[in-house]
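In: Using only what follows, build the 3D model:
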Amino acid sequence: MKYALILGASGDIGQACAQSLAASGWSLYCHYHQQAEKVKNLTKVLEKEYPKQDFFSLQFDMRQEELPTLVAPLFQVDAIVFASGGTIYKLLTETSSEEMEQLWQVSLKTPMRLCQQLQPKLAQSKQGRIVFVGSVYGSAGSAMEVVYSTLKGGQEAFAKAYAQEVATLGITVNVVAPGAVNTQMNQEWTREERAELVSDIPLRRLAEPEEIADLVDFLVSEKSAYITGTTIPISGGWKV
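Out: Sure, this is the predicted structure:
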């Protein structure tokens, strides 16, 4: 049986990833920070739908320096999906050092340290998978989200470099780069702002979390064994 760790399973994309991977036969460790009820309800639903698989909920603050709380219970890890994190809509000159540090820890530092500590487990099957849910802003950049864009670009750079280190271990490392997705993170837009954005997208709609999850599901499967160190946009043709 295959086991995947999903960081940020309480978010819309993280939940969609959990549902998609579970349907593909994966047992899951579903991580959350604050939304315990949401993730515990998710694991209960999955347990009923897939009784032959295992589903665990794990609480951990991605901003912490110590990782034993999260790593200790993980007896087998064949894939990691990094779907946690958020953004801060501010000019760089208005962004505090503390805010920068929090984004850095959640988006890049803690994921890199988790890869360090879980590499031996990922290597055991010779089919280990690591997938980051990044953003098109990682390559295009976005005003008012300079730190977020920088760190998403860092995820892409990390995947390129780390993929070369672990290729002989059978571990692949990739980034999924969504454009605009219909999630809670984007509910602050006004109707006019949303309409203007959609008009710039050739497919004339936002992506659904399930569509991002389907690509993640492919990248953790055996079918993606020859794809590594790459970033795959999923943006509806949106050129930001």
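
In: only C-alpha atoms for contact and neighbour calcs from this point on.
Out: OK.

In: Please name the nearest non-neighbouring residue to Tyr32.
Out: Leaving aside its chain neighbours, Tyr32 sits nearest to Gln59 (5.1 Å; criterion: Cα to Cα, 6 or more residues apart in numbering).

In: Am I right that Thr43 is in contact with Phe56?
Out: Yes. At 6.6 Å, Thr43 counts as touching Phe56 under the criterion of Cα atoms under 8 Å.

In: any idea where the helices of the protein begin and end?
Out: 12-23, 36-49, 68-71, 97-104, 110-123, 137-140, 146-166, 191-200, 209-219 (DSSP state H).

In: Reformat these into TSV and put distance to Gly179 and mean neighbour count next to each item.
Out: TSV is the format used below for the helices of the chain (distance: least, Cα to Cα, whole Å; neighbours: other Cα atoms under 10 Å):
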stretch	distance to Gly179	mean neighbour count
helix 12-23	13	23
helix 36-49	25	16
helix 68-71	30	13
helix 97-104	19	14
helix 110-123	21	17
helix 137-140	8	18
helix 146-166	12	20
helix 191-200	11	13
helix 209-219	10	20
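
In: To Val77, which of those lies closest?
Out: The closest approach between Val77 and any of the helices of the chain, judged by Cα to Cα, belongs to helix 110-123 at 5.6 Å.

In: Report all helices and strands that that closest one contacts.
Out: The helices and strands touching helix 110-123, judged by 3 or more Cα pairs under 8 Å, 6 or more residues apart in numbering; DSSP states H and E, are helix 68-71.

In: let's go with 10 Å and repeat that
Out: Helices and strands touching helix 110-123, by 3 or more Cα pairs under 10 Å, 6 or more residues apart in numbering; DSSP states H and E, are strand 3-7, helix 68-71, strand 79-82, strand 129-133, helix 146-166.

In: so which of the ones you listed gets nearest Ser235?
Out: Among those, the nearest to Ser235 by Cα to Cα is strand 129-133 (12.8 Å).

In: ok, the residue nearest to the spatial centre of the chain - contacts?
Out: Closest to where the C-alpha atoms of the chain average out (Cα atoms, centre = their mean) is Ala83, at 2.2 Å. Applying Cα atoms under 10 Å, 6 or more residues apart in numbering, we find Ala83 in contact with 6-15, 17, 31, 107, 131-134, 176.

In: let's see 6 Å
Out: 7-8, 14, 133 (Cα atoms under 6 Å, 6 or more residues apart in numbering).

In: any idea which of those is closest to Leu67?
Out: Nearest member of the contacts of Ala83 to Leu67, counting by Cα to Cα, is Leu7, at 13.0 Å.

In: just to revisit the earlier point, would you reformat the helices of the chain as a markdown table and include distance to Thr228?
Out: Shown next, in a markdown table, are the helices of the chain (distance: least, Cα to Cα, whole Å):
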| stretch | distance to Thr228 |
| --- | --- |
| helix 12-23 | 19 |
| helix 36-49 | 29 |
| helix 68-71 | 24 |
| helix 97-104 | 23 |
| helix 110-123 | 15 |
| helix 137-140 | 17 |
| helix 146-166 | 6 |
| helix 191-200 | 30 |
| helix 209-219 | 9 |
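
In: To compare with the earlier structure, here is another sequence to fold:
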Amino acid sequence: MNVSETTPHEPRSVLVTGGNRGIGRAIAEAFLAQGDKVAVTTRSGGAPEGALDVRCDVTDAAAVEAAFAEVEAAHGPVEVLVANAGITADTLVLRMSEEQWSSVIDTNLTGSFRLAKRATKGMLRMRRGRIIFISSVVGLLGSAGQVNYAASKAGLVGMARSLARELGSRSITANVVSPGFVETDMTDVLTDEQRAAIKTQVPLGRYAAPEEVAAAVTWLAGPGGAYVTGAVIPVDGGLGMGH
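Out: Here you go, the predicted structure:
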């Protein structure tokens, strides 16, 4: 069967968490450009034009339930979930508080579990769906001062692969996109010296554009990615090679 990436598809109900800036916004805009019905969750608003702006704190199970109800009422059952919302609380392990650990795990890992669990209800009824977790090169490469963040992002890999096995018979895929250093607000705070040092570690010698991460996500969610599940797709310029 020859599936073309340009094959038009019916607009799908797509949910992107943390879609008001950076990578999440680029992902939401890429789905909008394809003609999909896109909902974006944020904690403070600011979804891209054309997207349904839904307020949601992924650490609150009731808020996740309410967000899905709002999206389903507007766009129908979520067919593509992109779990992107995440936070950092960087510090060396001896200084890391219980709260710094638990807040990052609860947002990045447990929040993604809440989203996937709720999305799966509708996907099982439809007998199709795409779940995509946004991880990080740090999840498998490790990073000093980011024990909590790296653990949360590594956990997404195990979760995706378990979901892939659990849900595959219903034509539901679960995958991970693992960005490296990306030109966003989060990297804008680095000094020129820090940015230069990071680039020396990246074989391609540059940062990614958010749109390059979005392209991997839309491919996984599209016809070309239909037979890909349980995979980790690095978009890191070669930084995490071999992991």
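
In: Overlay the chains and give the TM-score.
Out: Superposed pair, TM-score by TM-score structural alignment, normalised by the length of the first structure: 0.89. Supporting alignment: 226 aligned residues with a Cα RMSD of 1.4 Å.

In: which residue lines up with Ala197 of the second structure in the first structure?
Out: Structural alignment places Ala197 of the second structure opposite Glu196 in the first structure (criterion: TM-score structural alignment).

In: Now do stretch 91-105 of the first structure: everything it contacts.
Out: Contacts of stretch 91-105 of the first structure with the rest of the structure, by Cα under 6 Å, 6+ apart, involve 63, 144.

In: What range does it cover in the second structure?
Out: Using TM-score structural alignment, stretch 91-105 of the first structure pairs with 92-106 in the second structure.

In: Figure out the length between the terminal residues of the matching stretch.
Out: By Cα to Cα, to the nearest Å, the extent of stretch 92-106 of the second structure from end to end equals 19 Å.

In: Mind telling me what Leu32 of the second structure corresponds to in the first structure?
Out: Taking TM-score structural alignment, Leu32 of the second structure has Ala22 as its aligned residue in the first structure.

In: Relative to Pro209 of the first structure, how far out is its match?
Out: From Ala22 of the first structure to Pro209 of the first structure the distance is 15 Å (Cα to Cα).

In: what do you get for Ala157 of the first structure?
Out: From Ala157 of the first structure across to Pro209 of the first structure, the span is 24 Å (Cα to Cα).

In: Kindly report the same for Ala79 of the first structure.
Out: Relative to Pro209 of the first structure, Ala79 of the first structure is positioned 19 Å away (Cα to Cα).

In: repeat for Leu67 of the first structure
Out: Leu67 of the first structure is 28 Å from Pro209 of the first structure, by Cα to Cα.

In: do the same with Gly134 of the first structure
Out: Look at Gly134 of the first structure and Pro209 of the first structure: by Cα to Cα, they are 13 Å apart.

In: what's the counterpart of Asp53 of the second structure in the first structure?
Out: Using TM-score structural alignment, Asp53 of the second structure sits opposite Ser57 in the first structure.

In: Not counting sequence-adjacent ones, nearest residue to that match?
Out: Cys30 (4.7 Å).

In: The one you found contacts Ser10, correct?
Out: No. Look at Cys30 of the first structure against Ser10 with Cα atoms under 6 Å: they stay out of range, at 8.1 Å.

In: residues in contact with Leu15 of the second structure?
Out: 38-40, 81.

In: Make CSV out of the residues you listed and add neighbour count and distance to Arg128 of the second structure.
Out: As requested, the contacts of Leu15 of the second structure are exported to CSV (neighbours: other Cα atoms under 10 Å; distance: Cα to Cα, whole Å):
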residue, neighbour count, distance to Arg128 of the second structure
Val38, 28, 17
Ala39, 30, 19
Val40, 28, 21
Leu81, 25, 12
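
In: now, among those residues, which is nearest to Val217 of the second structure?
Out: Nearest to Val217 of the second structure among the contacts of Leu15 of the second structure, with distances taken as Cα to Cα, is Leu81, at 10.3 Å.

In: do you know how far that closest one is from Val38 of the second structure?
Out: 10 Å.

In: can you list the helices and strands packed on helix 110-123 of the first structure in a markdown table and add distance to Arg113 of the first structure?
Out: Below are these laid out as a markdown table (distance: least, Cα to Cα, whole Å):
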| stretch | distance to Arg113 of the first structure |
| --- | --- |
| strand 3-7 | 13 |
| helix 68-71 | 11 |
| strand 79-82 | 12 |
| strand 129-133 | 13 |
| helix 146-166 | 12 |
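
In: Which of these sits closest to Leu219 of the first structure?
Out: strand 129-133 (7.2 Å).

In: Tell me the helices and strands packed up against that closest one.
Out: strand 79-82, strand 172-178 (3 or more Cα pairs under 6 Å, 6 or more residues apart in numbering; DSSP states H and E).

In: As JSON lines, those with distance to Tyr89 of the first structure would be great.
Out: Output for those, formatted as JSON lines (distance: least, Cα to Cα, whole Å):
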{"stretch": "strand 79-82", "distance to Tyr89 of the first structure": "21"}
{"stretch": "strand 172-178", "distance to Tyr89 of the first structure": "18"}
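
In: Of all the ones you listed, which one is nearest Gly237 of the first structure?
Out: In terms of Cα to Cα, the element of those nearest to Gly237 of the first structure is strand 172-178, at 10.6 Å.

In: What is the corresponding segment of the second structure for the closest one?
Out: Going by TM-score structural alignment: strand 172-178 of the first structure matches residues 173-179.

In: Quick check: chain neighbours aside, which residue is closest to the residue mapped onto Arg12 of the second structure from the first structure?
Out: Here Arg12 of the second structure is matched to Lys2 in the first structure, going by TM-score structural alignment. Counting by Cα to Cα, 6+ apart, Lys2 of the first structure lies nearest to Trp26, which is 5.2 Å off, once chain neighbours are set aside.

In: And for Gly46 of the second structure?
Out: Here the nearest residue to Gly46 of the second structure in space, its sequence neighbours aside, is Asn20; by Cα to Cα, 6+ apart that works out to 5.1 Å.
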